[in-house]
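**Q** This is the structure alone, sequence omitted:
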């Protein structure tokens, strides 16, 4: 299986065996299945190894990764580690906007709650580990969140 992920933040795309899966991986069907698959130790270790290889192969001076255990398991020694959170209502609203009419509010809420419960048995994703900066984006717009992340990165670089 060949997997390709763009490192260009202005042109994000993902493909598997030459098939563009960019939209599909953000869909409700995939998101609602992630926990059931990722909780298997061999799958988790394979993903951790893959993500570490992506980091090692990155040609740019840094990389942004998302995932509930990136800061603690995948890249615990990264120079900047941020736990980006939001309250449940905000996360549901943002997820509904992402799936744009392909799922109902109740199904999104149920899937999010179910995934949270399932993931809590595998990783503590709601509390920042030592050395990880917590950023609650509940009251922030996307642009405000990006500005705050850039501020955190700048401060971290200054103190390093």
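**A** Now that the structure is in, tell me what you want to look at. Please read all numbers here as calculations on a predicted model, not as lab measurements.
**Q** hey, let's count contacts and neighbours off CA atoms from now on
**A** Noted.
**Q** what about residue 106, how many neighbours?
**A** Using other Cα atoms under 10 Å, the number of residues around residue 106 comes to 11.
**Q** Wait, a helix at it?
**A** Yes. Counting by DSSP: H, G, I helix; E, B strand; the rest coil, residue 106 is located in a helix.
**Q** And it, how far from residue 75?
**A** 34 Å (Cα to Cα, to the nearest Å).
**Q** Residue 37 too?
**A** According to Cα to Cα, residue 37 and residue 75 sit 21 Å apart.
**Q** Same drill for the two, tell me which one is more crowded.
**A** residue 75 (17 against 10).
**Q** Quick one: residues contacting that one.
**A** Residues in contact with residue 75 (Cα atoms under 8 Å, 6 or more residues apart in numbering) are residue 52.
**Q** Next one for the comparison:
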């Protein structure tokens, strides 16, 4: 499950995984956890060399229960801290560093293993799991994305949130390593006019169709 920020990837992925009894992996949380670790240690996240030098240092553990996903760095539960404005502002820069992507790619593929999992991110269908049985790419109107994301944050401004989402889209789509892109064989769903349940229904139908044809 790939797509732009605020298009509903997390809620949809968790909903599909819960409905089908599959595991769930939020690769974005892994990049956020890496970013949180860098910021905690005062590493200049705008210096690719400094970030690359520390990319192998943090120990990350990602839980795969869609009803209660977890992410820890060392012994610290960072599920809350990785959603801070500071991490959100810095995560695209950290994610663009090739050494970070290479390190986390290995971990993501190890977690995926033999499958039976819903994985969400920016490059899942194109890089992480190009042989996935079902690939979905979610988008939504920028204003709808901003409204949804603002509802998740206390005191956030819709206009500022929209500008930040578009900024992240530009960075993620333009980076040299594993840019945000829709796989050629992915199913594109514009979530703007649909409820979460309706989007989940559409994705579940795609999975069930693929299973029936396998």
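**A** Ah, there it is. The structure presented is a predicted model; accordingly, all values stated were derived computationally and were not measured.
**Q** Need the contact partners of stretch 78-97 of structure 2.
**A** By Cα under 8 Å, 6+ apart, the list of residues contacting stretch 78-97 of structure 2 reads 29, 31-36, 39, 45-46, 48, 51-52, 70-72, 100-101, 168, 171-172, 175-177.
**Q** Which of these fall within strands?
**A** 71, 72 (DSSP state E).
**Q** Now restrict the contacts of stretch 78-97 of structure 2 to buried residues only.
**A** Neighbour counting with 16 or more other Cα atoms under 10 Å marks 29, 31-36, 45, 48, 51-52, 70-72, 100-101, 168, 171-172, 175, 177 as buried within the contacts of stretch 78-97 of structure 2.
**Q** residue ranges for the strands of structure 1, please.
**A** 3-5, 14-16, 19-20, 82-85, 133-136.
**Q** which one of the ones you listed lies closest to residue 66 of structure 1?
**A** The stretch from the strands of structure 1 with the least distance to residue 66 of structure 1 (Cα to Cα) is strand 82-85; that distance is 9.2 Å.
**Q** Check the offset of the closest one from the chain's centre.
**A** The chain centre lies 9 Å from the centre of strand 82-85 of structure 1; the measure is Cα atoms, centre = their mean, to the nearest Å.
**Q** how about it, which residues of structure 2 does it hit?
**A** Counting by TM-score structural alignment, strand 82-85 of structure 1 falls onto residues 136-139 of structure 2.
**Q** And that stretch against structure 1, how far off on average?
**A** Mean deviation of stretch 136-139 of structure 2 relative to structure 1 after superposition (mean Cα distance after the TM-score superposition for structure 1): 1.2 Å.
**Q** ok, now stretch 85-92 of structure 2?
**A** Stretch 85-92 of structure 2 sits 2.0 Å off on average (mean Cα distance after the TM-score superposition for structure 1).
**Q** thought residue 103 of structure 1 was touching residue 96?
**A** Yes. Counting by Cα atoms under 8 Å, residue 103 of structure 1 touches residue 96, with 7.2 Å between them.
**Q** Between these two, which has more neighbouring residues?
**A** residue 96 (20 against 16).
**Q** what does that one align to in structure 2?
**A** Using TM-score structural alignment, residue 96 of structure 1 pairs with residue 150 in structure 2.
**Q** Next up, the contacts around its match.
**A** 156, 157, 158, 161.
**Q** now the residues you listed: which count as buried?
**A** Buried among the contacts of residue 150 of structure 2 (16+ other Cα under 10 Å): 158, 161.
**Q** Would you format the contacts of residue 150 of structure 2 as a markdown table with distance to residue 83 of structure 2 included?
**A** Below are the contacts of residue 150 of structure 2 laid out as a markdown table (distance: Cα to Cα, whole Å):
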| residue | distance to residue 83 of structure 2 |
| --- | --- |
| 156 | 13 |
| 157 | 16 |
| 158 | 17 |
| 161 | 14 |
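**Q** what about the helices in structure 1?
**A** Remark: helices assigned in structure 1 by DSSP state H are 28-31, 34-38, 41-57, 88-99, 105-120, 142-159.
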